[in-house]
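[1] how would this look folded up:
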Amino acid sequence: MNKDDINRLIKLRKELHQYPDISHDEGATAAKIQAFFEPLEPTKVLDKLGGNGLAFIFDSKQKGPTTMIRCELDGLPITEESNAKHKSTIDGRSHACGHDGHMAIVAGVGMDLAKNPISKGRVVLLYQPAEETGEGAKKVLKDKRFPTIKPDYAFALHNLPGYPKNEIVLKKGPFAAASKGMVIHLKGKTSHAAHPENGNSPALAMAKIIAGLEALPESMNGFCLITVVNAVLGEIAFGTTPGKATIRATLRTYDNDAMERLTKFAAELVTVIAKSHHLGIDISYTEHFASTVNHEAAWEQVNHAAKKLKLKTKHIRNPFRWSEDFGQFSLNTPTMFFGLGSGKTQPQLHNSNFDFPDTIIPSGVGMFNQIIHQLNR
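    Here you go, the predicted structure:
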């Protein structure tokens, strides 16, 4: 990429950073991206895909694989703490995960496709909504138009603080954990605080459930983690015993089968404790993330691309504990999700002072362009 192209992408990145949209409310961001791609003249554009998603299709009209490159549209409900001129202009919202940078990288891929058309197959550049809540990929997959662009390969990256800038982080198999939110409602009976024997407080059951959930993974094989993130008991009324409680926890495993087992055992544990205290119980789940699993053939493409570009690589042994909505695509397509180092001193993802480093944009664009060259040129 020449200097003008890079500056154009940096300008786009900073504009996106100033006006972040959160999950399910990415319409303004999608409009900015669509305006950027209009002069690039993709073969076809699918808008409002799975919500506010966009798919830009570059079709060679010749037989060959369909290669999908995916990035994310949404920011986070986090107030930015920064003195940068391009800091978020919207209170309580920021691109504290770097999705603005990911979008700029994929925009750079679009620029290259416009200048250097592919000779076989198709390339689909997907801007996915609602990644942060784990809902967007599933909605994209369920969109009735998605089968028309069903990819043979799907690739995505994420910037990774703590790794040297431009380092490519690779792993075969599971790359990021499966996770889900568990919501437990307990129903007892209130009474006057002077006569707790006339009611049925869920307080003791709540304490047992919190301790039991966090200890449960110790009895299971492989990586399993339950983190209680929120607990609410009764009301602030010193004359009344509590009659209800809510416990929220996040379940994590490295693979989807282990997640099914962990969910089953957690639900059984909670139910036994609630029933032993004669409490009503309701369990529900939210923010489901499938494990992001790298396919060996797709891994080979990314590994080869990094070598061709002479970028330093880091082959990690253990998956990351955080989750990625890209895992939904892993259930149906040979996928490869890789990391792009964003600096050893870079603030961590979801920190209020995170700001994507523009200096790694060319490496991200170069990786995707090289993958496309290998598959579609």
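[2] alpha carbons only for contacts and neighbour counts from here, please
    Fine.
[3] where do the strands of the chain begin and end?
    Along the chain, counting by DSSP state E, strands occupy 44-49, 53-59, 66-72, 122-128, 153-160, 168-170, 173-176, 178-187, 224-233, 244-253, 280-289, 292-294, 313-315, 335-341.
[4] now these as CSV including distance to Tyr19 and mean neighbour count?
    Shown next, in CSV, are the strands of the chain (distance: least, Cα to Cα, whole Å; neighbours: other Cα atoms under 10 Å):
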stretch, distance to Tyr19, mean neighbour count
strand 44-49, 19, 17
strand 53-59, 17, 23
strand 66-72, 15, 24
strand 122-128, 16, 26
strand 153-160, 20, 24
strand 168-170, 29, 24
strand 173-176, 28, 25
strand 178-187, 28, 22
strand 224-233, 29, 17
strand 244-253, 30, 22
strand 280-289, 25, 17
strand 292-294, 29, 27
strand 313-315, 33, 15
strand 335-341, 24, 26
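[5] want to put them side by side, so please do this one too:
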Amino acid sequence: MPVLNRIADFAEEMKGWRHHLHQHPELEFECHQTAAFIQDRLREMGVDEIHPGIAKTGIVAIINGQGDGPTIGLRADMDALPIVEATGADYASTVPGKMHACGHDGHVTMLLGAAKYLCETRRFAGRVALLFQPAEEDGGGGQVMVQEGVMDRFNVTEVYGIHNAPGLPFGHFHTNPGPLMASVDTAFVYITGRGGHGATPHECVDPVVAVVAMVQAVQTIIPRNVYALDEAVISVTQIHTGTASNIIPEEAMFCATIRCFNPEVRKLLKKRIYEIVEGHAMAFNCTARIDYDWGYPATVNHPDQAHFAGLVAAEVSGEGAVLTDAPREMGSEDFSYMLEARPGAYLFLGTGPGAGLHHPAYDFNDEAAPIGASFFARLVERALPLAAK
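    Okay, the predicted model is just below:
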């Protein structure tokens, strides 16, 4: 595995960074300690500029190369999850109820490793913008950074990111030249009837039968309204109602996650959910309210940048370890906002066997960090080559 030699030299230091971050997880936009740690490391490395406080706790750091050229953006998300850790690691979370269960500690480590190498070597023309982003898991920190103008302010021309992938073979890269991850929306549906005694349902307006009918009808949207080759998912994930065995409740609710790749399909799914809920509410003599959270858009790679990223990945891991026509998946990512703002690509980096993402026993594989750092570093050197002398 041709990890860059200099990055291999400080792999143990990278492991120490990652373990520190793992012990101190922070949620959403409240990544204050994480940001402080990152800035301390960046100062030690000698980056040229550090711009904190973007999207509250996000950071943009600039490394200048030798001579003029465009600016390549490299992104790492920083936030953790509200999960009780069950890894048993000696560097386990010290914060009750919070842990890095998605490997963002590893993502930060990979980008810091690339930064250290690039600061030392500067074998590129142009600039690198290191984008350390909060609130990927919840809050859309990627969107906020874009809205706060990071792409224009720092003249970013292309942007790239990596996500670790437990279950994929170690050191393998997966990507594709188009939609890679789905959009995600959430529907919260609240139904109000008239409660009463279970022995006299004729005196009540029962929201239980209404919610059951709505959920069943919503499940017909994909097979009966969406073209079979337009992948989409609606999963009802919560139903809540009732307090006792002999009481018809006043209220019921259900929640659904809605995912697809096509913007027109996305609009259709929302439209049909509203039609079904409103129609069933009328049929069952209830009232219904929908809170529809229009979430992250689909993560869509740009073909030229995805092709280029695949070539760089093959330099690091070998051609046989890079899949450039990987199947798209129904998970979602707010890196999508950065790809809407600039050309770029997103890749998965396999970390081998282990617990899956968002699992209490998940732990990032430290051996993968030098591979990700080497990918970022080589990408910069290939995208911003020095002029021949």
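[6] returning to that earlier point: so which of the strands of structure 1 is nearest His95 of structure 1?
    strand 66-72 (10.8 Å; Cα to Cα).
[7] and the closest one, what does it pack onto?
    Applying 3 or more Cα pairs under 8 Å, 6 or more residues apart in numbering; DSSP states H and E, one finds that strand 66-72 of structure 1 contacts helix 99-115, strand 122-128, strand 153-160, helix 361-376.
[8] tell me, it lands on which residues of structure 2?
    On the basis of TM-score structural alignment, strand 66-72 of structure 1 is assigned to residues 71-77 in structure 2.
[9] now that stretch on structure 1. Mean distance?
    In the superposition against structure 1, stretch 71-77 of structure 2 averages 0.8 Å from its aligned positions (mean Cα distance after the TM-score superposition for structure 1).
[10] list of residues touching that stretch?
    Residues outside stretch 71-77 of structure 2 that contact it (Cα atoms under 8 Å, 6 or more residues apart in numbering) are 104, 107-108, 111, 126-136, 154-162, 376, 380, 383.
[11] same question for stretch 52-67 of structure 2.
    Here stretch 52-67 of structure 2 makes contact (Cα under 8 Å, 6+ apart) with 29-32, 35, 42, 47-51, 115, 118-119, 122-134, 141, 144-145, 148, 150, 386.
[12] for Arg378 of structure 2, which non-adjacent residue is closest in space?
    Among residues not flanking Arg378 of structure 2 along the chain, Val312 sits closest, at 6.6 Å (Cα to Cα, 6 or more residues apart in numbering).
[13] which ones are touching the alignment partner in structure 1 of the one you found?
    Correspondence of Val312 of structure 2 to structure 1, assessed by TM-score structural alignment: Ala305. Contacts of Ala305 of structure 1 were listed using Cα under 8 Å, 6+ apart, and they are 367, 370-371.
[14] do Ile149 of structure 1 as well
    66, 124.
[15] ok, now how distant is it from Asn353 of structure 1?
    Separation of Ile149 of structure 1 from Asn353 of structure 1 (Cα to Cα, to the nearest Å) stands at 37 Å.
[16] one more: Glu197 of structure 1?
    50 Å.
[17] cool, Lys115 of structure 1 as well?
    Separation of Lys115 of structure 1 from Asn353 of structure 1 (Cα to Cα) stands at 36 Å.
[18] the two: which is more packed in?
    Just comparing Lys115 of structure 1 and Asn353: by other Cα atoms under 10 Å the higher neighbour count belongs to Asn353, 21 against 10.
[19] residues in structure 2 aligned with the longest helix seen in structure 1?
    Longest helix of structure 1, by residue count under DSSP state H: helix 256-276. On structure 2, the counterpart of helix 256-276 of structure 1 by TM-score structural alignment is residues 263-283.
[20] mind listing what's buried in that stretch?
    265-266, 269-270, 272-274, 276-278, 280-281 (16 or more other Cα atoms under 10 Å).
[21] near Lys139 of structure 1, how many other residues are there?
    Close neighbours of Lys139 of structure 1, defined as other Cα under 10 Å, add up to 19.
[22] ok, and the closest non-adjacent residue to the aligned residue in structure 2 for it?
    Aligned by TM-score structural alignment, Lys139 of structure 1 pairs with Val144 of structure 2. Distance criterion Cα to Cα, 6+ apart; nearest residue to Val144 of structure 2, sequence neighbours excluded, is Ala55 at 5.6 Å.
[23] with Asp112 of structure 1 instead?
    Asn369 (7.5 Å).
[24] structure 2: which residue goes with that neighbour?
    Checking with TM-score structural alignment, Asn369 of structure 1 has Ala377 as its match.
[25] doesn't Tyr117 make contact with its match?
    Yes. Look at Ala377 of structure 2 against Tyr117 with Cα atoms under 8 Å: they come within range, at 7.2 Å.
[26] so for these two, which sits in the more crowded spot?
    Ala377 (29 against 22).
[27] how near is that one to Leu74 of structure 2?
    10 Å.
[28] got the strands of structure 1 as TSV, with distance to Ala211 of structure 1 columns?
    Formatted as TSV, the strands of structure 1 follow (distance: least, Cα to Cα, whole Å):
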stretch	distance to Ala211 of structure 1
strand 44-49	42
strand 53-59	41
strand 66-72	36
strand 122-128	37
strand 153-160	33
strand 168-170	36
strand 173-176	26
strand 178-187	14
strand 224-233	9
strand 244-253	12
strand 280-289	17
strand 292-294	29
strand 313-315	36
strand 335-341	35
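[29] among those, which is nearest Gln348 of structure 1?
    Comparing these under Cα to Cα, the one sitting nearest is strand 153-160, at 8.1 Å.
[30] now the closest one on structure 2. Mean distance?
    Mean deviation of strand 153-160 of structure 1 relative to structure 2 after superposition (mean Cα distance after the TM-score superposition for structure 1): 0.7 Å.
[31] okay, angle between that strand and helix 361-376 too, please.
    Relative orientation of strand 153-160 of structure 1 and helix 361-376, computed by axes from the mean of the first three to the mean of the last three Cα atoms, to 10 degrees: 170 degrees.
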